[in-house]
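Engineer: This is a predicted model, with the sequence first.
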Amino acid sequence: MADWLTPQQRSFNMSRIRSAGTKPEVRLLALLEAMYPADEIVAHPPDLPGRPDFVLPEIQVALFVDGCFWHGCPKHGRIPEDNRDYWEQKLRRNRIRHRLVAHELRNRGYVPVRVWDHELKSGTREARRKIRRAVKRAQLSSGL
């Protein structure tokens, strides 16, 4: 489907998309607060690689919530037909960056966990499972 906006209009629209305080982040925060005390959750720590959306610093778990479109979800991600090469490269770079960030976090003793937006929309069972598994790994590696 062809884009009906001019490049300038599309650029303006894209520049308005937030990177913090999004609906998926709010959903993830609500889930985390249902699982852990609020004072154990830190949002957007600037000192960690990749700037995780949330961190459980006491147990060293770094959490990211990824939008299906922006991060190329295998179930729901769709590459736009317009400017397809750009989007394929962008999503490829995102995946490479995710791997590098995960490696850097592990080197610092953190367990990274990525939750897809759709895992927070359609019930939270899968997201809870991912978080619990990451917490268990972190506790095992730290001897807690």
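Structural biologist: Perfect, I can see it now. Residues are numbered from 1 along each chain as shown.
Engineer: Please count neighbours and contacts with C-alpha atoms only from this point.
Structural biologist: OK.
Engineer: Check which element follows the longest helix seen in the chain along the chain.
Structural biologist: When the chain is parsed with DSSP state H, its longest helix is helix 84-107. Proceeding N to C from helix 84-107, the next assigned helix or strand is strand 111-116, under DSSP states H and E.
Engineer: what does that next one contact?
Structural biologist: Identification of contacts with strand 111-116 by Cα atoms under 8 Å, 6 or more residues apart in numbering yields 60-68, 73, 102, 105-106, 127, 130-131, 134-135, 137-138.
Engineer: in this structure, which spans are strands?
Structural biologist: Assigned strands in the chain, in chain order: 42-43, 54-56, 61-66, 111-116 (criterion: DSSP state E).
Engineer: Ok, which of those strands comes nearest residue 4?
Structural biologist: Smallest distance to residue 4 across the strands of the chain (Cα to Cα): 26.7 Å, for strand 61-66.
Engineer: just how off-centre is the closest one within its chain?
Structural biologist: 5 Å (Cα atoms, centre = their mean, to the nearest Å).
Engineer: which residues are contacting that strand?
Structural biologist: The contact list for strand 61-66 (Cα under 8 Å, 6+ apart) reads 24-25, 28, 52-56, 105, 110-117, 134-135, 138.
Engineer: take the one below as the second:
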Amino acid sequence: MGTSAGGSSAGSRPPPLNRAVSSQMKRMPRASTKPEVAVRRELHRRGLRYRTNHPGLPGRPDIAFTKARLAVFVDGCFWHRCPEHGVLPKNNREWWQAKLQRNVERDREKDAALVALNWHVCHFWEHENPERVADEISHLWRALRYGGSA
């Protein structure tokens, strides 16, 4: 779930440290990352059906259960500042700090927009076990669709 290395959210993009770093950043996917696909496969295996990167919703949730109004995001540790694994690059540190902080702020803004539309929002980290994540999502999905505690 990476985002592009550029963007106006943190000012003009600084030059990459070297070509290898530049190439690595260009290869990072914005959607359908390995952790996200692992969660989706597990949900599908359990018989749950969903939409991916729903364009009609704020933040284009990674997984959206439209009838249950449940939006799921599988956040990358680097891009969303995981407290356990998020690291700040040494090169262009100030720029990256502003960029990543803006990502977190944008996450909260899209969450608020979804809640205002009466959606439930869940975030999981890319390092979390896909089966455990699917357990939580399945439980919440059932509670929202069929009543009960969520």
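Structural biologist: Everything's here; your move. The structure displayed is predicted, hence computed values, not measured ones.
Engineer: Any idea what the TM-score comes out to?
Structural biologist: Aligned and superposed, the two chains score 0.78 in TM-score terms (TM-score structural alignment, normalised by the length of the first structure); 132 aligned residues with a Cα RMSD of 2.4 Å.
Engineer: about what we covered before: which one of the strands of the first structure has the most crowded surroundings?
Structural biologist: Across the strands of the first structure, averaging neighbours per residue (mean count of other Cα atoms under 10 Å) puts strand 61-66 on top, at a mean of 24.
Engineer: corresponding residues in the second structure for that one?
Structural biologist: Aligned by TM-score structural alignment, strand 61-66 of the first structure falls on residues 70-75 of the second structure.
Engineer: how far apart are the matching stretch and its match in the first structure?
Structural biologist: In the superposition with the first structure, the aligned residues lie an average of 0.6 Å away from stretch 70-75 of the second structure, counting by mean Cα distance after the TM-score superposition for the first structure.
Engineer: After alignment, which residue of the second structure pairs with residue 52 of the first structure?
Structural biologist: Using TM-score structural alignment, residue 52 of the first structure pairs with residue 61 in the second structure.
Engineer: And for that match, the neighbour number?
Structural biologist: Residues contacting residue 61 of the second structure under the criterion other Cα atoms under 10 Å number 26.
Engineer: just residue 37 of the second structure next, same as before
Structural biologist: Neighbour count for residue 37 of the second structure, taken as other Cα under 10 Å: 16.
Engineer: Skipping adjacent residues, who's closest to the residue positioned nearest the centre of the second structure in space?
Structural biologist: Against the mean C-alpha coordinate of the second structure, by Cα atoms, centre = their mean, the closest residue is residue 75 at 3.3 Å. The shortest distance from residue 75 of the second structure to any non-neighbouring residue, by Cα to Cα, 6 or more residues apart in numbering, is to residue 125 (4.9 Å).
Engineer: Aligned against the first structure, show me the partner of the one you found.
Structural biologist: Aligned partner of residue 125 of the second structure by TM-score structural alignment: residue 116.
Engineer: Buried members of the contacts of strand 111-116 of the first structure into PyMOL, please.
Structural biologist: Burial among the contacts of strand 111-116 of the first structure is assessed by 16 or more other Cα atoms under 10 Å; the matching PyMOL selection reads:
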select buried, resi 60+61+62+63+64+65+66+67+68+73+102+105+127+130+131+134+135+137+138
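Engineer: In the second structure, point out the residues matching the longest helix of the first structure.
Structural biologist: Mapped onto the second structure using TM-score structural alignment, helix 84-107 of the first structure covers residues 93-116.
Engineer: Mind listing what's buried along the matching stretch?
Structural biologist: Under 16+ other Cα under 10 Å, the buried positions of stretch 93-116 of the second structure are 95-97, 99-103, 107, 110-112, 114-115.
Engineer: That stretch against the first structure, how far on average?
Structural biologist: Stretch 93-116 of the second structure versus its aligned partner: 0.7 Å mean (mean Cα distance after the TM-score superposition for the first structure).
Engineer: Centre of the chain to that stretch, how far?
Structural biologist: Put simply, stretch 93-116 of the second structure sits 11 Å off its chain's centre (Cα atoms, centre = their mean).
Engineer: thinking again about what came up before, just to check, the match of residue 52 of the first structure is in contact with residue 53?
Structural biologist: Yes: at 5.0 Å, residue 61 of the second structure and residue 53 qualify as touching, with contact defined as Cα atoms under 8 Å.
Engineer: Identify the residue of the second structure aligned to residue 18 of the first structure.
Structural biologist: In the second structure, residue 18 of the first structure lands on residue 29 (TM-score structural alignment).
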